[in-house]
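Participant: Fold the following and give me the result.
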Amino acid sequence: MIVGSNNITKNNKRIAENTFFLYIRMLLIMLVSLYTSRVVLKVLGVEDFGIYNVVGGVVAMLNIIVNTLSRASTRFITFALGKDDKEELKQIFSTVICIHLLLAGLLVLVGETVGLWFVCNKLVIPAERMTAALWVYHSSILIAVVTFVNIPYNALIIAHERMGAFAYISIIEVFLKLLVAWTLIYTSQDKLIIYAVLLFVVQFLIRIVYGYYCSIHFPECKVKLVWNVQWLKKIFAYVGWTLNGSFAIVGYTQGINILLNLFFGPAVNAARAIAVQVEAAVVSFVQNFQTAVRPQIVKSYAMSDILYMHKLIIMSSKYGFFLMLLIVLPLTLCINPILKMWLGNVPEYTAGFVRIMFIVALLWPLRGAMIDAIHATGDIKKFQIYEGTSLLLTVPIAYLALEFYHISPEIVMCIYLFVELFTQGIRIWIVLSKISISYRCYFREVLYPIGISSLFAFIPFFLIHMTENEEFSKVVLYMAASFFYVLMCILIFGMKWTERIWTFNYIKKLVWIFIRKVTFWR
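Facilitator: Okay, here's the model as predicted:
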């Protein structure tokens, strides 16, 4: 079935409105999160902050697994919505709940045995902070369990494209975390322990809010847990291969973290944790856009409208990259003074780590579009095997380089960058052949415009260097000037005339939605 022009217009309007909600969510979350990180780093200190991020890394790595499982769950729920099969939708949601309960139980079993042994015997943690580290670890396990159980409800909201509710609940969560950070300032107890326990309380409260909202608005949520063997096998196989890829990502992410801990100590873990957090904040700009597009990609595939699916994938890749470029290059130019203003006391290696992570962040839009496309088809086995194997190469390569060549921490991150570049080539090779987009078309519509735009956009950034003691007004001026320079490079070298018109119209839609929402609240 091919979607008519009226439906396409309606879908585009929905994408624009959902993008608006997600960007408002992202801006508030990013601002509050950056302030919260500053408070937490100042209150805990560099060593405790590093301990939390290496021991509580189960939460950080769970974010990767959660996003992957959420994507898998959303795929099946969205596919059923695209087919308009309500009975199938109920069966799928019930089965997804059962699967995530099983996975949560498995996580507790592994985490409280193998994981606990590793924390106690292998990580480099000062003896006087081991008790606090164990509190962090057990709290992290509980947070992970609650997060796993919440995935199907999160997926249900995204599949129904209720991005407004998704935004509001996320904003509540981030403000609760800010309240936790403020609590640390006034408590006389062990601040690291209090921080870990209160984060669990926040996650538990948010789980209740998600469950309450879904039970009211979505009939398929009000079903009893039923073991539908047919759907259980189908979804479990799919989730299994998805988890294979997730564990590979967790393996190389935590592998790098552990290598840095073993060879350089917790202070370098703190620097990497800050860099990863900055990257996550930047990546969220594009993830919001791609989250709004994702349900339409799956639904168009379910409805056999492959041409519209191709259009969405190309749009998601190209415009996602341009959004990232607009953010990354100005931040890269001013990263030294920004880190100084944000953190005050900047851990060594932080600026270098952030710059490398920004380059990795530029690959995220291309990666996200490929993953959305392959998940829409449901045939993910080959993709997950090749991607996972490639990414895991990061750890042995970095270990050998550290052991025999005594490389610096920045070189470890560069190894990670080059492996990511290689892996992106593998993703493109597998996905394009699967969804019948020619390599020539992808090069012409995506790689060439983003490549030529990036080439011209990067040139001035090799000529300017800003120290950490620059004045705030100068930083703002440089940020604004570099933003508009990059924007001009994108408009001139990266877009066709018709695409410029589409972009301006899209921005006008977002502005109109903003005006309408402001008028409504008045």
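Participant: only C-alpha atoms for contact and neighbour calcs from this point on.
Facilitator: Noted.
Participant: What helices and strands are in contact with the host helix or strand of M488?
Facilitator: For M488, the host element (DSSP states H and E) is helix 472-489. Counting contacts by 3 or more C-alpha pairs under 8 Å, 6 or more residues apart in numbering; DSSP states H and E, helix 472-489 packs against helix 306-333, helix 448-458.
Participant: Following element in sequence after the first one, please.
Facilitator: What it means is helix 306-333. helix 335-343.
Participant: which residues are contacting that next one?
Facilitator: The contact list for helix 335-343 (C-alpha atoms under 8 Å, 6 or more residues apart in numbering) reads 34-35, 38, 41-42, 346, 351, 355, 466-470, 475.
Participant: Filter the residues you listed down to the buried ones, PyMOL style.
Facilitator: Taking 16 or more other C-alpha atoms under 10 Å as the burial criterion, the selection of buried members of these in PyMOL is written as:
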select buried, resi 34+38+41+346+351+355+468+475
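Participant: so who does A80 touch?
Facilitator: Per C-alpha under 8 Å, 6+ apart, neighbours of A80: K86, E88, L89.
Participant: this one next, for a side-by-side:
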Amino acid sequence: MAEENSNKRIARNTILLYTRSLINLVIGLYTSRLTLDALGIPDYGIYNVVGSLVALFGLFNGSLNTAISRFITYELGRNNNQRLNKVFSSSLSILFIFALVIFILGETVGLWAINCRMVFPADRMNAVNWVYQISLMTFLVSLLNVAYTATLAAHENFRVLATVEILLTGVKVICVILLYYVPMDRLIYFAGYSFLLTLASSGFYVFYCMRHYPICRYRAILDKPFLKEMGAFYSWNLFGSIAWLLKGSGINVVINLFFGVLINAAQAVASQVSAGVTALMGSFSSAMQPQITKSYAAGDYEHMWKLVFNGTRYSFFLLAVFILPLCFNIDFILSLWLKEIPAYTNIFVILFLANVLAESYSTYLITVLLATGKIAFYQASVGTILLLNVPLSYLAFQWGYPPVSFLVVSIILTFAASALRLFLLKKRFSFSITLFLRSVFLKTLLTILLVSALNFMLLNLRSLLPYGNILVLLFSCLISMGGIYILGLNSEERRIVIVQAKKYLHR
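Facilitator: From the prediction side, this is the model:
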């Protein structure tokens, strides 16, 4: 009964988050088109670079989010309500300290990098500095909000998270449309409304959590046993966060040094598509990850591994349903989406999405490794592999390879990191790598290859059909969904899909 309730909760949360992500993806792509058109390619590239530099000083954010989520979820899995308030209050105290550190770094090292090392048009330096300051404030607000969003996720209250994000997405559309009419510098306005929306959503999360969760009554404490435990977890997780951040933001800076803001704009557009599709996977993984951590805390390893194996396959297929039609119809979709398409955008999008598929194999492996709390060797080894993205990409550019080479490097290193995670799980849990490769990797790979072959054959009909681009895109979506349904799912899973589809159609 407990497992059945768990599965129902996962299914309910997945539908909520998947709907949110799908709405955000569609509206996000539309607003990106408007933003690129209103700002122009140079200013769009500037905003992407400045935002990346701010993120470099926010190494703490993602790592703290992971650490706080892990400890709150772990205590919930153990039903240890007495310690939850200490964990929350200590976490928020730590966030205040780190916010101060980031502010000092941002106003010293960050300002120096913006004005002395980065490459920007001379006539836009005033706007660049305004955008930098606003982006730094936006980041600090989001950092202090981490403890509250982590609490909502740990309690699996994704309804609130999904509702707020959908509302924010709607407001963003209005703000982006106003870009065409504001009597001020559009780049500064763009950064300003992002800050105000972040401030408003953070304020709501604080109010909601304080009202509904007693553990969110903040007390100015630093629980020493928790601080020691979290310090060890956080310090190593920070190294992994640095690697992930440099893989994205660091590469963006390297691209700027070699190719300038025009290629940064192409990379920003491709990243927007990649982030939107990744959010679809996140909608599923966010619903499952708390259950995996709670299963580990309760010692229910059988249920934990079942969630990991099935979750990996389902996440991969949910991504592939969108990625395959996008990749096989990329030029047509970009022409519908953007008025002016930066060079390299199409190949950037395809390779970014290929990397997203490769990363999906590790999503739940990472969750298990983090749930153990013993992450020193894991973060040191995997983080070192991911850190190679920046120097190897730099060398590739230095040796004259084209801008797309950084994504080839990224895909190779992603698979190397996944292989190492499998090895670490085998040592810690007597994990069967062979079983994972056979039931997850090979099954998903063969399915995607067969469906891709059908999509490739479909492309030859484009010139023979009236409204060829539209019909090929439609058939590509149908082939991807049908192929994955027939080839990727077993008979029981196909039966469940039919039952659930009938239930929702009946409603």
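Participant: Any idea what the TM-score comes out to?
Facilitator: Here the superposed chains carry a TM-score of 0.94, computed using TM-score structural alignment, normalised by the length of the second structure; 507 aligned residues with a C-alpha RMSD of 2.4 Å.
Participant: quick revisit: nearest to G164 of the first structure, of the helices and strands packed on helix 472-489 of the first structure?
Facilitator: helix 306-333 (20.7 Å; C-alpha to C-alpha).
Participant: what stretch of the second structure does that closest one fall on?
Facilitator: Using TM-score structural alignment, helix 306-333 of the first structure lines up with residues 301-328 of the second structure.
Participant: mean deviation (superposed) between the matching stretch and the first structure, please.
Facilitator: Its aligned residues in the first structure lie a mean 0.8 Å from stretch 301-328 of the second structure after superposition (mean C-alpha distance after the TM-score superposition for the first structure).
Participant: and that stretch, which residues are buried?
Facilitator: Buried, per 16+ other C-alpha under 10 Å, within stretch 301-328 of the second structure: 304-305, 307-309, 311-328.
Participant: quick revisit: closest to E499 of the first structure out of the helices and strands packed on helix 472-489 of the first structure?
Facilitator: Nearest to E499 of the first structure, of all those, is helix 306-333, at 10.0 Å by C-alpha to C-alpha.
Participant: Tell me how far the counterpart of R294 of the first structure in the second structure lies from M1 of the second structure.
Facilitator: If you follow R294 of the first structure across to the second structure using TM-score structural alignment, you land on Q289. Counting by C-alpha to C-alpha, to the nearest Å, the gap between Q289 of the second structure and M1 of the second structure amounts to 20 Å.
Participant: can you check N115 of the second structure too?
Facilitator: Counting by C-alpha to C-alpha, the separation of N115 of the second structure from M1 of the second structure is 61 Å.
Participant: Was I right to think the match of R294 of the first structure contacts Y364?
Facilitator: Yes - contact criterion C-alpha atoms under 8 Å: Q289 of the second structure and Y364 qualify, at 7.2 Å.
Participant: I'd like to know how far T169 of the second structure sits from V146 of the second structure.
Facilitator: 20 Å.
Participant: Look at these two and report which has more neighbours.
Facilitator: Taking neighbours as other C-alpha atoms under 10 Å, T169 of the second structure and V146 compare with V146 leading, 23 against 20.
Participant: That one pairs with which position in the first structure?
Facilitator: Using TM-score structural alignment, V146 of the second structure pairs with I151 in the first structure.
Participant: So what's the residue count around the residue nearest to its match when sequence neighbours are not counted?
Facilitator: Excluding its sequence neighbours, the residue lying closest to I151 of the first structure (C-alpha to C-alpha, 6 or more residues apart in numbering) is S70, at 5.6 Å. Neighbourhood size, S70 of the first structure [other C-alpha under 10 Å]: 21.
Participant: again with E403 of the first structure
Facilitator: Neighbour count for E403 of the first structure, taken as other C-alpha under 10 Å: 10.
Participant: which residues does it contact?
Facilitator: For E403 of the first structure, the contact set (C-alpha under 8 Å, 6+ apart) is empty.
Participant: if I look at it, how far off is L262 of the first structure?
Facilitator: As judged by C-alpha to C-alpha, E403 of the first structure and L262 of the first structure stand 11 Å apart.
Participant: What is the subsequent helix or strand relative to the longest helix along the first structure?
Facilitator: Longest helix of the first structure, by residue count under DSSP state H: helix 5-55. Sequence-wise, the next helix or strand downstream of helix 5-55 of the first structure (DSSP H and E) is helix 57-83.
Participant: sorry, back to before: post-alignment, the helix holding M488 of the first structure versus the second structure, mean distance?
Facilitator: Mean for helix 472-489 of the first structure is 3.5 Å (mean C-alpha distance after the TM-score superposition for the first structure).
Participant: tell me which strands and helices the next helix or strand after that helix is in contact with?
Facilitator: Following helix 472-489 of the first structure in sequence order, the next helix or strand is helix 497-521 (DSSP H and E). Counting contacts by 3+ C-alpha pairs under 8 Å, 6+ apart, helix 497-521 of the first structure packs against helix 5-55.
Participant: And the helices in the stretch 151-300 of the first structure, which stretches?
Facilitator: Secondary structure of the stretch 151-300 of the first structure (DSSP state H, counting those that start in this stretch): helices at 163-186, 191-217, 229-264, 266-302.
Participant: tilt between the third one and helix 5-55?
Facilitator: Right, the one you point to is helix 229-264 of the first structure. Interaxial angle, helix 229-264 of the first structure versus helix 5-55 (axes from the mean of the first three to the mean of the last three C-alpha atoms, to 10 degrees): 40 degrees.
Participant: State the span of the second structure onto which helix 229-264 of the first structure is aligned.
Facilitator: Using TM-score structural alignment, helix 229-264 of the first structure pairs with 224-259 in the second structure.
Participant: Return the set of buried residues in the matching stretch.
Facilitator: 226-227, 230, 233-256.
Participant: Repeat that for stretch 392-412 of the first structure.
Facilitator: Buried residues in stretch 392-412 of the first structure (16+ other C-alpha under 10 Å): L392, L393, T394, V395, A398, Y399, A401, L402, P409, E410, I411, V412.
Participant: any idea what the fourth one aligns with in the second structure?
Facilitator: Taking TM-score structural alignment as the criterion, the aligned counterpart of V395 of the first structure in the second structure is V390.
Participant: Grab the nearest non-local neighbour of that match.
Facilitator: I251 (5.9 Å).
Participant: Could you do I255 of the second structure as well?
Facilitator: N264 is the one closest to I255 of the second structure (C-alpha to C-alpha, 6+ apart), at 6.6 Å.
Participant: same check, this time on K299 of the first structure
Facilitator: G82 (4.7 Å).
Participant: isn't that neighbour right up against D305?
Facilitator: No - counting by C-alpha under 8 Å, G82 of the first structure stays clear of D305, with 11.2 Å between them.
Participant: who has more neighbours, these two?
Facilitator: Taking neighbours as other C-alpha under 10 Å, G82 of the first structure and D305 compare with G82 leading, 18 against 15.
Participant: Done for today, thanks.
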